[in-house]
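Visitor: My questions concern the predicted model and sequence given below.
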Amino acid sequence: MSRRLRYQVAVSLDGFIAGSNGEYDWIVMDPAIDFAALFKEFDTAVMGRKTYEVLTAQGGHGAMPGLDVVVFSRTLPAAAYPGIRILNDDPREIVAALKAKPGRDIWLYGGGVLFRSLLDAGLVDTVEVAVIPVLLGAGVPLLPPGAATKLVLSDQKTLPASGIVVLAYSVPGGVGPAPRIRYIKAAKSRGRQA
């Protein structure tokens, strides 16, 4: 069975993944999110250049603990850091090859343009969004315009401390249903039962 490609993203209530200047300081953290448990669900992360540059601007070199990181870019030089591959090949071909290999799920870490390209190619299996209770008014949209894609709700959790709502959707025709949201501790759950 093929591995799932899971797009996980924080989004403002009005549909933006970053502010007008690329800022993400509006994304609040919630103590119920167990990031160590989340990271264990994946062994590979794929992202575009802009997302990688945001990670490196935070300090460090964009590595993610326990994950092989693949960055798609036509302009970045090859990474000199272990666990990071910068590729200028067609992301659709690379992701299809990654999905065919054995392993844990693949984390589509961002951004919206890469998500749209992989979604249109039929490679995205789940869309998992953390809706942050803020209205930005403008910014970087969740994804660029394209064909409509119907999704199927698989799970949802509400985090009362922050007001975040986490939604997990399956993409019809993808590799199995979206997984249950297991990396949230002590949160209300609404959705299908295990």
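Guide: Ah, there it is. Numbering: from 1, shown residues only.
Visitor: Could you use CA atoms for every contact and neighbour count after this?
Guide: Noted.
Visitor: For the chain, just list every one of the strands.
Guide: Assigned by DSSP state E, the strands in the chain fall at 5-12, 16-18, 42-48, 68-72, 84-87, 105-110, 126-132, 140-141, 152-159, 164-170, 188-191.
Visitor: With distance to G62 as extra columns, can I get those in a markdown table?
Guide: Listed next are those as a markdown table, based on distance: least, CA to CA, whole Å:
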| stretch | distance to G62 |
| --- | --- |
| strand 5-12 | 17 |
| strand 16-18 | 18 |
| strand 42-48 | 11 |
| strand 68-72 | 8 |
| strand 84-87 | 8 |
| strand 105-110 | 12 |
| strand 126-132 | 21 |
| strand 140-141 | 21 |
| strand 152-159 | 28 |
| strand 164-170 | 25 |
| strand 188-191 | 32 |
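Visitor: take the one below as the second:
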Amino acid sequence: MKKQRNVILYIATSIDGYIANNDGTLEWLETTEVEGDSGYNSLVERIDTVVMGKGTYDVIRGFDVDYPYSEFKNYVFSKSASGSDKYATFIDEEVKTFIENIKQEPGKDIWLIGGGNLARAFFKENLIDEFQLAIAPIVLGKGISLYAGDDITQNYTLSKVEKLGQLVMLHYVKK
């Protein structure tokens, strides 16, 4: 029997649920003492596809490093870009239709990198099979929220808790 590909949201948040400052920066996370690789290496062994929003893609491309996800198939949801570039294929279609289709293709799991708007679209369509949330020991009070107060209820089961320096990694899987 063919294994269903899962969508994994692996993301860091502040205690109060913010995934970035208003401008998309993450210096608050970069200053957090972390032990090990925060589960990153075990995640990338499981995936062959990444999806993200255009804002997240632009922030990543703005880093002064080589593009970190070039070994994976990259899909970027965008209303402004089309076609593809050196790293990614741009998608302008319904999230649910697109994800349901690529989950049927052969391959490994799919990493939903972010950002907040795209994650909320996945929440609304109940498309996240697994959460790996790294909680940083900081309250930001403002920024880009992972949760926007949408009227959704979804139940997950806690499968693992890890302390990684000052981060706590919570693993949840869909019931």
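Guide: Happy to help now that I have it. Everything numeric in this text was worked out from a predicted model, so none of it was measured.
Visitor: care to give me the TM-score?
Guide: Here the TM-score for the pair of chains, by TM-score structural alignment, normalised by the length of structure 2, is 0.87; 169 aligned residues with a CA RMSD of 1.9 Å.
Visitor: Mind checking the strands of structure 1 for the one nearest to A96 of structure 1?
Guide: strand 5-12 (9.4 Å; CA to CA).
Visitor: Over which residues of structure 2 does that closest one lie when aligned?
Guide: Mapped onto structure 2 using TM-score structural alignment, strand 5-12 of structure 1 spans residues 7-14.
Visitor: what's the matching stretch in contact with?
Guide: The contact list for stretch 7-14 of structure 2 (CA atoms under 8 Å, 6 or more residues apart in numbering) reads 19-20, 29, 109-114, 119, 127-140, 146.
Visitor: Select only the buried ones of those residues in PyMOL?
Guide: Burial among those is assessed by 16 or more other CA atoms under 10 Å; the matching PyMOL selection reads:
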select buried, resi 19+20+29+109+110+111+112+113+114+119+127+128+129+130+131+132+133+134+135+136+137+138+140+146
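Visitor: ok so, going back, P31 of structure 1 is nearest to which of the strands of structure 1?
Guide: Across those, P31 of structure 1 has its closest neighbour in strand 152-159 (9.1 Å, CA to CA).
Visitor: For the residue nearest to the spatial centre of structure 2, which non-adjacent residue is closest in space?
Guide: Structure 2 has I113 as the residue nearest its centroid, 2.6 Å off, counting by CA atoms, centre = their mean. Nearest residue to I113 of structure 2, sequence neighbours excluded (CA to CA, 6 or more residues apart in numbering): M52, at 5.3 Å.
Visitor: dump the residue contacts of that neighbour.
Guide: Going by CA under 8 Å, 6+ apart, M52 of structure 2 touches 75-77, 112-115, 118.
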